[in-house]
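[1] Quick one: sequence plus predicted model below, questions after.
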Amino acid sequence: MKQTPFTDLHVALGARMHEFAGYNMPIEYSGIMDEHLTVVNAVGVFDVSHMGEFWVKGPKALEFLQRVGSNDASRLQPGKAQYSCFVNEQGGIVDDFIVYQFEQEKYLLVVNAANIEKDWLWCQQHNTMGAELENASGWMAQLAVQGPKAMEVLQKLTSVDLSVIPYYSFTTGTVAGVDNVIISNTGYTGAGGFELYFYPEQGGKIWDALFDKGAAYGIKPIGLGARDTLRLEMGFCLYGNELDDTTTPLQAGLGWITKFADNKPFVGREVLEKEKSEGVSRKLCCFELLEKGIPRHGYDIVNAAGEVIGKVTSGTISPVLKSGIGMGYTKPEYAKTDTEVYIRIRNKSLKAIVVKAPFRK
């Protein structure tokens, strides 16, 4: 298995380790519930160095992004980030990603760890215009500092005024004496905070400084288990669960990142335009169980008559709500807010209600 710059630290701290996307990653330390509530109420640090990073540069950079991305990258400005996805010829999602604009002809794409090789090949195959592409995944590390006290902790380590970095914006500055750190407000937890990108060899210095200054705020290391429950409470999609090569962004409720502007002849556009005009065959929804139970990936969603109307894509017991919550695809007429549906768990149909994300208000 591959290692991040922090793998030995995770092991030394007693984390329960497991393979994820080819990396030896921490799943939990003190327990998913404790870690989840630490991020919701205070501050936690996630090692997300396994994520992939591609530079896109040169005079053809924007043309390339408009071709491969569903969102309209021409709306970006230096210091701004945008959520987007690669779409295949059938309208399915190759991957979802974040694109950062540094300069007029310089962008950074951050892609999912499990899809780095697939995405890199996809980008190369569709780079017919000759943009300058560089796979920097091997020499970029990343920590996500998340929670309502994240800004206070991080502010002690940098002279950059973090309060003026809005959501989906970023800057570059010195953190814990390390220069050229990318400081990004694009969290995946819904609890506030920042992501830090830096060279792997600087990781130990930044980690130690964060935990030194954060001790008074109850800072803790957080594993991938709590990362999943935190994003689920916000109704955020996860590739491999809500998103895949056979799911379209319109089915996933991502019409807001699917732009049909005249200057955007992106891959899969025609299929999605047709789907938009004719309507989707299934739709992603969020639900909360009204009875005691834990919904899991792959469970059937049924109606009152017991007919299967969809499948659960993600589910858990919400650490904040203390009830079963989940996401899944159903026939469109069942995806409307306040609709009663049932989740089939061990041959029992437990009542649930469709709700609007986020679960954690």
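    Ah, there it is.
[2] hey, let's count contacts and neighbours off CA atoms from now on
    OK.
[3] which stretches of the stretch 251-361 of the chain form helices?
    Taking DSSP state H, counting those that start in this stretch to define them, one finds helices in the stretch 251-361 of the chain at 269-278.
[4] hey, where'd the strands end up in it?
    283-289, 300-302, 308-317, 324-330, 340-345, 348-355 (DSSP state E, counting those that start in this stretch).
[5] Mind putting those into a markdown table with distance to residue 175?
    What follows is those, written out as a markdown table (distance: least, C-alpha to C-alpha, whole Å):
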| stretch | distance to residue 175 |
| --- | --- |
| strand 283-289 | 38 |
| strand 300-302 | 47 |
| strand 308-317 | 36 |
| strand 324-330 | 37 |
| strand 340-345 | 47 |
| strand 348-355 | 40 |
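[6] Structure two is appended below for comparative analysis:
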Amino acid sequence: MEQKTPLYERHVAAGGKIVPFAGWLLPVQYSGVIAEHKAVRSACGLFDVSHMGELVLRGTDALANVNRLMTNDFSGMYEGQARYSPMCYEDGGVVDDLIVYKVSDTVYFIVVNAANKEKDAAWIREHLTGDCAMEDWSDRVAQLALQGPRAEEILRKLTSDIPEKNYSAVLRGTVKGMACMVSRTGYTGEDGFELYCAPADAPALWDALLEAGEPFGLIPCGLGARDTLRLEAAMPLYGHELSPAINPYEAVLGIFVKLEKPDFIGKAALEQARPISRRRVGLKITGRGIAREECPVYDEEKQIGVVTSGTHCPWLGQAVAMAMVDVAYKEPGTVVQVDVRGRKVEAEVVKTPFYKRT
């Protein structure tokens, strides 16, 4: 049976179209995916992301464990700093991609994908060593995402606890009197914030943000726009561009793999993983059609890859896709064909992200 976030009643009251997603009942849209997508690009959108998982590592060996579990290096962080990282299996395939916040020298706060929460928690718990314990805080935390170029103006009406740098957080802030962790992060390609609060405070926080944001064009947004926005910004999604069968180099996330670290799970396999034979690329669909996940990619009669995500991007007015293809076809300008329901549609390899905010 699907779970409801603390904001479920707000979504229903606002006319959100509720769908099951990763074991949760969430709005896929309110006013429509296109309108919501454009609002985030031009003004601001508010998302309920309370379905995400939150895990805490605590102990004198917390940092050593984070560094052993993740491919990125978490040494030398300041309190409130966040870093993105894949977490890999021994063979280099990806368990999940996540964000880690340093709370203190002995406490790290980890945000994981909703569908992977149980798997991630079990994997982490299984591999802890020394003085370090894991706590699952998922039921103790609600998360709202305020995303778009007007996000900071809106948030400033409710708090002065604004992190200045991307991938940093005010750990113990307040928003309209409610205790919040305020993080300058997001999954849309825009400036924005992710607000972590007690579940009981989530409805009041939601209402306060919508009221403060109304003059700026803020609207509630659903899962549909969240997906088109992240795809337009060429951000990978677990289960699509990342999986146990895809390693970070193939996903073009090599910048987050720090082989100079003494050791981490999957290091030996990743040391042997290059040169890679396939990699993630961006495709601009130049023919008529929209490429979707699992559409085969061809060079004439030879299949050279498969689409991992695809859509028509509302802001760009262009059908695009991400695909995993043979490395011989990775250069921008390369012409390929995508099989869209039995019909070959022409496409061109292009640089990513497709959209980048100025």
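    Cool, got the structure. Keep in mind the model is a prediction, meaning the values are calculated, not measured.
[7] Just give the TM-score of the two.
    Put the two chains on top of each other and the TM-score (TM-score structural alignment, normalised by the length of structure 2) is 0.97; 354 aligned residues with a C-alpha RMSD of 1.0 Å.
[8] just so I know, which of the strands of the stretch 251-361 of structure 1 lies nearest residue 37 of structure 1?
    Residue 37 of structure 1 lies closest to strand 308-317 among the strands of the stretch 251-361 of structure 1, at 13.0 Å (C-alpha to C-alpha).
[9] what's the angle from the closest one to strand 324-330?
    Relative orientation of strand 308-317 of structure 1 and strand 324-330, computed by axes from the mean of the first three to the mean of the last three C-alpha atoms, to 10 degrees: 150 degrees.
[10] Contact partners for whatever residue of structure 1 lines up with residue 283 of structure 2?
    Taking TM-score structural alignment for the superposition, residue 283 of structure 2 sits opposite residue 287 in structure 1. The neighbours of residue 287 of structure 1, taking C-alpha atoms under 8 Å, 6 or more residues apart in numbering as the test, are 325-327, 352-355.
[11] And residue 352 of structure 2, by the same measure?
    Shown in contact with residue 352 of structure 2 (C-alpha under 8 Å, 6+ apart): 233-234, 281-282.
[12] returning to that earlier point: which of the contacts of residue 287 of structure 1 still touch in structure 2?
    Of the contacts of residue 287 of structure 1, the ones still in contact in structure 2 (both residues aligned by TM-score structural alignment, their matches' C-alpha atoms under 8 Å) are 325-327, 352-355.
[13] ok, back up a step: spatially, what comes nearest to the match of residue 283 of structure 2 if we skip its sequence neighbours?
    residue 354 (4.2 Å; C-alpha to C-alpha, 6 or more residues apart in numbering).
[14] so what secondary structure elements neighbour the longest helix along structure 2?
    Longest helix in structure 2 by number of residues (criterion: DSSP state H): helix 202-213. Judged by 3 or more C-alpha pairs under 8 Å, 6 or more residues apart in numbering; DSSP states H and E, the packing partners of helix 202-213 of structure 2 are strand 142-147, helix 151-156, strand 218-220.
[15] Go through the ones you listed and pick out the most buried.
    Burial of those is given as mean neighbour count (mean count of other C-alpha atoms under 10 Å); strand 142-147 ranks first at a mean of 27.
[16] That strand versus helix 202-213: what angle between them?
    Using the same axes, to 10 degrees: strand 142-147 of structure 2 against helix 202-213 is 20 degrees.
[17] which residues touch strand 142-147 of structure 2?
    Identification of contacts with strand 142-147 of structure 2 by C-alpha under 8 Å, 6+ apart yields 5-6, 40, 44-52, 186, 188, 190-199, 202, 206.
[18] Which of those fall within strands?
    Those of the contacts of strand 142-147 of structure 2 mapping onto strands are 44-48, 192-197, per DSSP state E.
[19] CSV for the residues you listed, including distance to residue 254 of structure 2?
    Formatted as CSV, these follow (distance: C-alpha to C-alpha, whole Å):
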residue, distance to residue 254 of structure 2
44, 31
45, 31
46, 31
47, 29
48, 30
192, 25
193, 26
194, 25
195, 29
196, 29
197, 33
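[20] quick check, nearest of these to residue 226 of structure 2?
    Closest approach to residue 226 of structure 2 among these (C-alpha to C-alpha): residue 47, at 8.1 Å.
[21] Around the closest one, how many other residues sit close by?
    Residue 47 of structure 2: 20 surrounding residues under other C-alpha atoms under 10 Å.
[22] Which residues are in contact with it?
    Residue 47 of structure 2 touches 144-146, 220-222, counting by C-alpha under 8 Å, 6+ apart.
[23] so what's residue 39 of structure 2 closest to, chain neighbours aside?
    Closest residue in space to residue 39 of structure 2, ignoring its immediate chain neighbours: residue 45 at 6.1 Å, by C-alpha to C-alpha, 6+ apart.
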